[in-house]
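Prediction below, plus the sequence it came from.
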Amino acid sequence: MTQLLISVTSIEEAKIAIENGADIIDLKDPNQGALGALSIVQINSIVTYVNAQDIAKVRTSATIGDLPMQADLISRHVAELSKTKVDFIKIGFFETNDYQPCLDALQASIKAGIKLIAVLFAESTYPANLIEAIKQAGFIGVMVDTFNKNGLTFLDFYSEKKRKELAKVVVNSGLSFGLAGSLKLQHLALVKEVNPTYIGFRGGVCDENKRRLSLNAEKIKAIRKTL
């Protein structure tokens, strides 16, 4: 069954998300970009809260922020974020000439048991072998999101054929497969066709569909029922 990821900014929003059926509580600051990072203090407090709820199925994820593909910078932020005991760490793969130095720099973290998810952006073009390289590096999953939060969704960039091809490549690589990016309730039928591991929401479950406003419990509940 496809899981529901809800991005939150606080303990209060985490509570709303959990009460309305979220499987993954994703920690992100919408005011700081596509993958804006919350502070370590904020992440620590939210992870501690979620873990204290004694709900076995709920997991946490967090992003290191909109960082350039600089190996030392990314590995340092991953190591710092891992101290919060968040379940999954998301790393945005911004366009660059060579991703391998970053993948190599993360080997120590991966060998230490840190679970990493590569976030690809629907607007970007990537090397044909990148997903295989991500798998070989030891990442546990790939997520596709949108970088420009302008209302366009993953579906605007990927045709039905392209969506199915991507899903096949990721799943056949043994990776988890997440989809997000300005998605709303009305997009669920099309997104579910490719059977992603989880579907992520922020703006589509906020008041006025604006990602910087508060979470709307009824919207989360409606999506949970549709899943």
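Structure received. Residues are numbered from 1 along each chain as shown.

CA atoms for contacts and neighbours, from now on please.
Will do.

what comes into contact with the helix or strand where I16 lies?
Using DSSP states H and E, I16 sits within helix 11-19. Helix 11-19 is contacted from outside by I6, V8, I25, S45, I46, Y49, V50, V58, S214, L215, A217, I220, using C-alpha atoms under 8 Å, 6 or more residues apart in numbering.

Comparison target, given below:
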Amino acid sequence: MSRSLAQAAPGLLASVATLTEMAQAIAGGADIVDLKDPARGALGAWRTADLAAAVVRWRALPPGAPPLSATVGDQPLEPGALAAAAARVAATGVPLVKIGFALGPETGAEALAACLAALAPLARAHRLVGVLFADLRPDLALVPRFAQAGFAGIMLDTADKTAGSLRRHLDDRALAGFLSAARAHGLMSGLAGSLTRADAAPLAALGPHYLGFRGALCATGRTGALDPARLAAVRAALRRAAAA
């Protein structure tokens, strides 16, 4: 379901908005196909019926097909809302459930503890991936809490897609520290947030398990249609980074 925690090269997480894009991403060599509706926010969720249809198609694929992940929508940092949204997505059979945590300087350990307690039962039966938002300035020292709650992975992304990319908000030293903490606690790790093809090499050098892309895969921005040629170019950039 995921790459080895000891891997050297990051995989490509490609966010897709439709079933057609899902097929294109699989054909284009994505390592995780991320079901996300960019028109509905940073972690905009697919409708339940569409998620279920995606899972049916994915299960009919030959062995070795990349896993699916799906976002639960932009939810408040409230235990009941997060747990309900995550349970809805998990019930469709999506292998990886991505949950955003709107943590900032004034919403830290106590708020996270309540949310993780509500999600821990779900984490025992499903593979959950926590998402922190770099532009909200979360306390990255809280990463171990996700492992303690039974999460499978942790990612950094950005909440405001108009406020610049991930590397505008956190420098490479901070990103490396985040990834080191994830590795130390056995968490699959990923970096995303308005990444471009040029980000592939410097971010790959930091050692994430996955790099996530959406806007860079589209000719007209993140809410436009996926462009297979752009996906191929990002895939090639990751391969070059792995070979360097």
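It's in. Bear in mind the structure is a predicted one, so any value in this text is a computation, not a measurement.

In the second structure, what residue spans correspond to strands?
Secondary structure of the second structure (DSSP state E): strands located at 11-16, 32-35, 68-71, 96-101, 127-133, 153-157, 188-191, 210-213.

Tabulate those (JSON lines), appending mean neighbour count and distance to L82 of the second structure.
What follows is the strands of the second structure, written out as JSON lines (neighbours: other C-alpha atoms under 10 Å; distance: least, C-alpha to C-alpha, whole Å):
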{"stretch": "strand 11-16", "mean neighbour count": "27", "distance to L82 of the second structure": "21"}
{"stretch": "strand 32-35", "mean neighbour count": "26", "distance to L82 of the second structure": "18"}
{"stretch": "strand 68-71", "mean neighbour count": "26", "distance to L82 of the second structure": "11"}
{"stretch": "strand 96-101", "mean neighbour count": "25", "distance to L82 of the second structure": "7"}
{"stretch": "strand 127-133", "mean neighbour count": "23", "distance to L82 of the second structure": "11"}
{"stretch": "strand 153-157", "mean neighbour count": "26", "distance to L82 of the second structure": "16"}
{"stretch": "strand 188-191", "mean neighbour count": "26", "distance to L82 of the second structure": "20"}
{"stretch": "strand 210-213", "mean neighbour count": "26", "distance to L82 of the second structure": "22"}
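
Can I get these in CSV including distance to A111 of the second structure?
Listed next are the strands of the second structure as CSV, based on distance: least, C-alpha to C-alpha, whole Å:
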stretch, distance to A111 of the second structure
strand 11-16, 28
strand 32-35, 27
strand 68-71, 20
strand 96-101, 10
strand 127-133, 13
strand 153-157, 17
strand 188-191, 22
strand 210-213, 27
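
how about these, which one is nearest G44 of the second structure?
Checking these against G44 of the second structure by C-alpha to C-alpha gives strand 68-71 as the closest, at 6.7 Å.

Relative to V191 of the first structure, how far out is F139 of the first structure?
Look at F139 of the first structure and V191 of the first structure: by C-alpha to C-alpha, to the nearest Å, they are 23 Å apart.

the more surrounded of the two?
Taking other C-alpha atoms under 10 Å, F139 of the first structure and V191 do not tie; F139 has more neighbours (23 against 18).

I117 is in contact with the more buried one, correct?
Yes. Counting by C-alpha atoms under 8 Å, F139 of the first structure touches I117, with 5.9 Å between them.

Let me know how buried the equivalent of I114 of the first structure over in the second structure is, in neighbour terms.
Here I114 of the first structure is matched to H126 in the second structure, going by TM-score structural alignment. Residues lying near H126 of the second structure (other C-alpha under 10 Å) number 21.
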